[in-house]
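# coordinates only, no sequence provided:
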């Protein structure tokens, strides 16, 4: 049994295209992206890093509510999304707001989601659902969405994201097993940033990789360098093509790292991460790595990046202003949205009480 397990684990070597110095180490796997597409991918990563920095500042100012930092995970998040089509369906976790934005969610709505405003959960014209707060719940939902696409004959995929903590949930196994049994066009992303909220991945599972958990569901599994945007893109594109060709779902584990806390709600990563570990992963920064690659190809410059940074700051400033300008959310509005038909006596009494308070 031990030999069987070891043989399985050995098959899941980390897939990589760019090393930490931005050098190509896997020429055969290089995706066919134009110079313009490579630049656009970097633009999105730089923009998202600035968005993260500004969101943290806005949270500290009390202008945003719940926020989960994303710095360090840009390659995993945006490399995967770049391989998708607009008609593909996203079921994100709470850290995956950047994918929603690049999928078409207006930036001001992303801020409203953080503020807890119901308008921030209205995905008009965007093939997506609101970010899932319950860890792992989106995985079973993804299996259902993917099966629905298959039954309607759509050439699209359902894609979901969770962290390594999500892979410890029962929904993780149930969702993959269901999707595998029905050969549903789904892609399950586990962004392994090593600590879930605060528990090391080694204490969450005896398995050497999360990718190998695909074996039990009878689906494809791959472990990818989550700091290498080209590797993530290539793995996602391959998984998408196999899914729409009827070859079933894929589990993709991206080895990544969040530089900030789990959320801005009081988490202190210094209690469970060492300075040495932080420093080690900072050397693998996805933006630095991809920047070196592009500069070597003559496709990037400091001037270009500064222009993107300034543009991002202006757009973020306008978006938060628009979000702040939305009418204040009322409790009665939430109740009206929740109940399509009449409320029972107790709820109606509460509704009337809040309506009276709000009218003053």
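Right, received. Where do you want to start? These numbers were taken from a predicted model, which means no experiment stands behind them. Residues are numbered from 1 along each chain as shown.
# drop to CA atoms for contacts and neighbour counts, all remaining ones
Noted.
# residues near the nearest residue to residue 17 once chain neighbours are set aside, how many?
Leaving aside its sequence neighbours, residue 17 sits nearest to residue 26 (CA to CA, 6 or more residues apart in numbering; 4.8 Å). If you count neighbours by other CA atoms under 10 Å, residue 26 ends up with 13.
# check the gap between residue 26 and residue 82 for me.
Residue 26 sits 20 Å away from residue 82, going by CA to CA, to the nearest Å.
# comparison target, given below:
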């Protein structure tokens, strides 16, 4: 599956024109008009969720948020390629992946509001909660896939990470292990051009996908702003994983058009003019033009999708603001799967500390 790494796979041009790639077209023959509209709806709703969460953070309702503006196609296309039994291991920016896998939008801000260790039960939707430790999810996805294979399950896992995470040891170790044992994991790198405040050109002198080849892992680059191309490429990689052919590395070329997180000011390290070209490649506008060329997206469809996105955002806002602070003892819940004597001791020590503070204040 080593494609020409100098030319990322593209099925839809920025102006909405379709590109013929038979080897990838055959992977999406089931994507008809309804499915195309559904993909566009997911793109629009995901962006609306993201903008609403940023607004909530600016208003003090959540503590932090990692915006995904510009990366919607990479996330929606890859998430929609997953089978129900596949498992996604995310970083902290894959809000669209969580949404596409069935995570209720009102749970997306729970952790970021600081009232929970996590937002949802991963086993119910087969997608993990946000991983704050950069790169750790690569190891988790590899281990889970190997365990599933040993249990006889024909599933795949996918590990999402950014270009910056490829400089972390966890990703290197995961790739080495996956290559050695032919683990059914897809390494999905969203190369969004910036590792916090440093450009990707500083941390990697060659395309990031070349690193995978050094491990003996097939690699492919895809236009990460082309939802159809991402869907096709990810389906191919997941098929390889499920059939026992081992890992694949996907480098989705996209751009983080906003800040790294809401605590970041990107104007300090990049000029606004640097974003002009990427704005012309906007994944939502590209899909809108593509659908328009096929007379699939009229004013009725646009207004219906926009209204649906607004409804999701309104529900997200209401649920977030209504989230109550948990009792202090909740800090010790769910640290281990079962009761642990060390946690019991620490919980009691914490309660004693709180009682002592009540006495001091009186």
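On my side now, so go ahead. What you see is a predicted model; the values in this text were computed from it and never measured.
# give me the buried positions along stretch 116-124 of the second structure.
For stretch 116-124 of the second structure, a neighbour-count test (16 or more other CA atoms under 10 Å) marks 116-120, 122 as buried.
# still on that earlier bit, do you know how far the corresponding residue of the second structure for the residue nearest to residue 17 of the first structure is from residue 228 of the second structure?
In the second structure, the residue paired with residue 26 of the first structure according to TM-score structural alignment is residue 20. Residue 20 of the second structure is 12 Å from residue 228 of the second structure, where distance means CA to CA.
# identify the contacts common to the two.
Shared contacts of residue 20 of the second structure and residue 228, defined by CA atoms under 8 Å, 6 or more residues apart in numbering, are found at residue 11.
# nearest to residue 108 of the second structure, of the buried residues of stretch 116-124 of the second structure?
Set against residue 108 of the second structure, the nearest of those by CA to CA is residue 119 (6.2 Å).
# unless I misread the structure, that closest one falls within a strand.
No - read with DSSP: H, G, I helix; E, B strand; the rest coil, residue 119 of the second structure is coil and lies in no strand.
# mind listing what the aligned residue in the first structure for it touches?
Superposed on the first structure with TM-score structural alignment, residue 119 of the second structure falls opposite residue 120. Residue 120 of the first structure makes contact with 108-114 under the criterion CA under 8 Å, 6+ apart.
# ok, now with 7 Å
109-110, 112-113 (CA atoms under 7 Å, 6 or more residues apart in numbering).
# mapped onto the second structure, which of the residues you listed hold?
Retained in the second structure: 109-110, 112-113, out of the contacts of residue 120 of the first structure (criterion both residues aligned by TM-score structural alignment, their matches' CA atoms under 7 Å).
# pick out the residue nearest the middle of the second structure.
residue 94 (2.4 Å; CA atoms, centre = their mean).
# not counting sequence-adjacent ones, nearest residue to that one?
Once flanking residues are discounted, residue 94 of the second structure sits nearest to residue 75: 6.7 Å by CA to CA, 6+ apart.
# the one you found -> the first structure?
In the first structure, the residue paired with residue 75 of the second structure is residue 77, using TM-score structural alignment.
# what about the counterpart of residue 222 of the second structure in the first structure, how many residues close to it?
In the first structure, the residue equivalent to residue 222 of the second structure is residue 224, according to TM-score structural alignment. Using other CA under 10 Å, residue 224 of the first structure is surrounded by 29 other residues.
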